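Visitor: Here is my input; please provide its structure:
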Amino acid sequence: MAAIHLLPSILTADFGRLAASIAEAEAAGVDGFHLDVMDGMFVPNITFGVSTIEAVRQATALPLDVHLMVEEPLRLLPAFLSTGVEMVTVHVEACRDPYRAVDDIRHADCLAGIALNPGTSPEAVRELLPYVDRVLVMTVPPGFGGAPFIAGSPARIRRLGSLIAAAELEAPPTIQVDGGVDASTIRAVVDSGAHYVVAGSSIYNAHRSVADNVAILREALA
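Guide: Below is the predicted model of the structure:
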């Protein structure tokens, strides 16, 4: 099995001790951090903005992946691209011009991702595949941490993988999965073709330490 990159979502971390929460995950061997920005319009919730991302950047040198769950992300891209993150992902459903969005991201020397909501067919990003570095498949309804994994998600991941393979690209995009990932679902998404896995409440929770939770997820893939 190829190396699987595990990215904690900080949504369920303790924001009162954010730097410590990040350090705990880093010490546990995670591969980066996933930062969900929500505007209360594209999704119901509101989370955080540039200042929080800058604080996370100061707390870790691991790769940061900003997931913009916002309407018309083009208007906000310059602010988020200035924070020193490695990757910015926008939703195909939110962009009037997704080609310009991913072009702006790449011109800022960031990796560009395109995200798909659960109700969006993988075919919606077929023409974008040559221009993005990663495709993010949402496996829960967007906007709420801790939602249950959607059972039909592995089939959508496999379909996306087939589209990527059929495109025969020199540098094909990787697949990332976000939503409901825990020890009971991580194997299914990886076996379906995911290379990057976002986990929130299965890493940051009151039941076990971050180190134990990361180890449980890794063991589920062993």
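
Visitor: switch to C-alpha atoms for all contacts and neighbour counts from now on
Guide: Fine.

Visitor: Would you map the helices across this protein?
Guide: For the chain, helices defined by DSSP state H occupy the ranges 18-27, 50-59, 77-81, 98-107, 153-167, 186-191, 210-220.

Visitor: Select, out of those, the one closest to Asp39.
Guide: helix 50-59 (12.2 Å; C-alpha to C-alpha).

Visitor: Run the chain-centre distance for that closest one.
Guide: How far helix 50-59 lies from its chain's middle: 17 Å, per C-alpha atoms, centre = their mean, to the nearest Å.

Visitor: counting contacts, what elements does that helix pack onto?
Guide: helix 18-27 (3 or more C-alpha pairs under 8 Å, 6 or more residues apart in numbering; DSSP states H and E).

Visitor: Pipe the helices of the chain into TSV and attach distance to Thr139 and mean neighbour count per row.
Guide: What follows is these, written out as TSV (distance: least, C-alpha to C-alpha, whole Å; neighbours: other C-alpha atoms under 10 Å):
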stretch	distance to Thr139	mean neighbour count
helix 18-27	23	17
helix 50-59	24	16
helix 77-81	24	17
helix 98-107	21	18
helix 153-167	6	18
helix 186-191	9	19
helix 210-220	17	17
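
Visitor: Any chance of CSV for those helices, columns distance to Leu136?
Guide: Shown next, in CSV, are the helices of the chain (distance: least, C-alpha to C-alpha, whole Å):
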stretch, distance to Leu136
helix 18-27, 22
helix 50-59, 20
helix 77-81, 18
helix 98-107, 13
helix 153-167, 10
helix 186-191, 12
helix 210-220, 19
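
Visitor: Ok, which of those comes nearest Pro122?
Guide: Once the helices of the chain are compared by C-alpha to C-alpha, helix 153-167 is nearest, at 5.4 Å.

Visitor: Summarise which helices and strands the closest one is packed against.
Guide: On a contact count with 3+ C-alpha pairs under 8 Å, 6+ apart, helix 153-167 meets helix 186-191.

Visitor: Would you do the same for the sequence below? I want to compare the two.
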Amino acid sequence: MIEPMIAPSILSADFARLADAADSVERADWLHVDVMDYHFVPNLTIGLPVVRSLHAATDLPLDCHLMIEDPDRWAPAYAEAGAANVTFHIEAAKDPVATARAIRAAGALAGLSIKPATELDPYLDVLREFDTLLVMTVEPGFGGQEFMAEVLPKVRRAREEVRSGHLRLFIEVDGGIDADTIEAAAAAGADVFVAGSAVFSADDPGAAVEALRARARRAMPG
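Guide: Coordinates of the predicted model:
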């Protein structure tokens, strides 16, 4: 059985205390870092300097989600800065295969993200070059949005491709993941779960991570 992975999103943490936030979720699997440029999405967050500082401050693997224009140019630098997984959007990329290969050459896993309205099937062949598929379960740009269950067929489709041996990758979901929604995402076939406010708004973020992992584990197909 696949073991679920929890990736708390620091978008919901106190930006003045990111190292402390990372320490509070030391039992997580990845630390999710949302990079937004105010162009691809209407929000501005953090960039390379913060990723470098986080890499020095925590042993958690950094899961960088680039919601930016021109990821072909910028994505490899996040791998060089210490990210363990660098994900960019197919909607913004000009040459996703070359960018994935550059990320891998720089020492990180390569991830491809799709927005809720983007179909999966046209990119199944491209995904052979990737280690992670990130299915957005909200519109990218802001935390705290409501989970969109209507995108779960894409998760199921990706899991079918993995089970058949056509793909080998993590299937990650991001957006609105909490105790009420994680089981549906897990049952559909996701194995990496990004959770922001469900973790960092809890009295004990570490315990929240464990509780989410337990819920996902119960719901995952045998």
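
Visitor: Overlay the chains and give the TM-score.
Guide: The TM-score (TM-score structural alignment, normalised by the length of structure 1) is 0.92; 217 aligned residues with a C-alpha RMSD of 1.5 Å.

Visitor: returning to that earlier point: which of the helices of structure 1 sits closest to His34 of structure 1?
Guide: When the helices of structure 1 are compared by C-alpha to C-alpha, helix 50-59 sits nearest His34 of structure 1, at 10.2 Å.

Visitor: what's that closest one aligned against in structure 2?
Guide: On structure 2, the counterpart of helix 50-59 of structure 1 by TM-score structural alignment is residues 48-57.

Visitor: Now do the same for Thr83 of structure 1: its match in structure 2.
Guide: Match for Thr83 of structure 1 (TM-score structural alignment): Ala81.

Visitor: Ile157 of structure 1 too?
Guide: In structure 2, Ile157 of structure 1 lands on Val155 (TM-score structural alignment).

Visitor: I'd like the distance between that match and Gln145 of structure 2.
Guide: For Val155 of structure 2, the distance to Gln145 of structure 2 (C-alpha to C-alpha, to the nearest Å) stands at 19 Å.

Visitor: And Gly107 of structure 2, by the same measure?
Guide: Taking C-alpha to C-alpha, one finds Gly107 of structure 2 at 32 Å from Gln145 of structure 2.

Visitor: which of these two has more neighbours?
Guide: With neighbours defined as other C-alpha atoms under 10 Å, Gly107 of structure 2 and Gln145 compare such that Gly107 has more, 18 against 14.

Visitor: Return the residue of structure 1 aligned against that one.
Guide: Per TM-score structural alignment, Gly107 of structure 2 is aligned with Asp109.

Visitor: How about the contacts made by its match?
Guide: Neighbour list for Asp109 of structure 1: empty [criterion: C-alpha atoms under 8 Å, 6 or more residues apart in numbering].

Visitor: what about 10 Å?
Guide: 81, 84-87 (C-alpha atoms under 10 Å, 6 or more residues apart in numbering).

Visitor: Same question for Ala219 of structure 2.
Guide: Ala219 of structure 2 neighbours (C-alpha under 10 Å, 6+ apart): 4, 182-189.

Visitor: now do 6 Å
Guide: Shown in contact with Ala219 of structure 2 (C-alpha atoms under 6 Å, 6 or more residues apart in numbering): 183, 186-187.

Visitor: quick one on the thing from earlier: list which of the contacts of Asp109 of structure 1 are still in contact in structure 2.
Guide: Retained contacts for the contacts of Asp109 of structure 1 in structure 2, judged by both residues aligned by TM-score structural alignment, their matches' C-alpha atoms under 10 Å, are 81, 84-87.

Visitor: With adjacent residues omitted, what lies nearest to Gly113 of structure 1?
Guide: Thr89 (4.1 Å; C-alpha to C-alpha, 6 or more residues apart in numbering).

Visitor: That neighbour: neighbour count?
Guide: 26.

Visitor: Settle this for me: it is touching His67, isn't it.
Guide: Yes - when contacts are counted by C-alpha atoms under 6 Å, Thr89 of structure 1 is listed as touching His67 (4.8 Å).

Visitor: which other residues reach stretch 183-194 of structure 2?
Guide: 4-8, 155-156, 159, 171-174, 216, 219-221.

Visitor: repeat that for 8 Å
Guide: Identification of contacts with stretch 183-194 of structure 2 by C-alpha under 8 Å, 6+ apart yields 2-9, 32, 149, 152-153, 155-156, 158-159, 170-175, 177, 182, 215-221.

Visitor: Report the aligned residue range of structure 1 for that stretch.
Guide: The aligned range for stretch 183-194 of structure 2 is 187-198, by TM-score structural alignment.

Visitor: how far is that stretch from where the chain is centred?
Guide: 12 Å.

Visitor: Ok, which of the helices of structure 1 comes nearest Met41 of structure 1?
Guide: helix 77-81 (16.5 Å).

Visitor: coming back round to it: which one of the helices of structure 1 lies nearest to Pro130 of structure 1?
Guide: With C-alpha to C-alpha as the yardstick, what comes closest out of those is helix 153-167 (8.1 Å).
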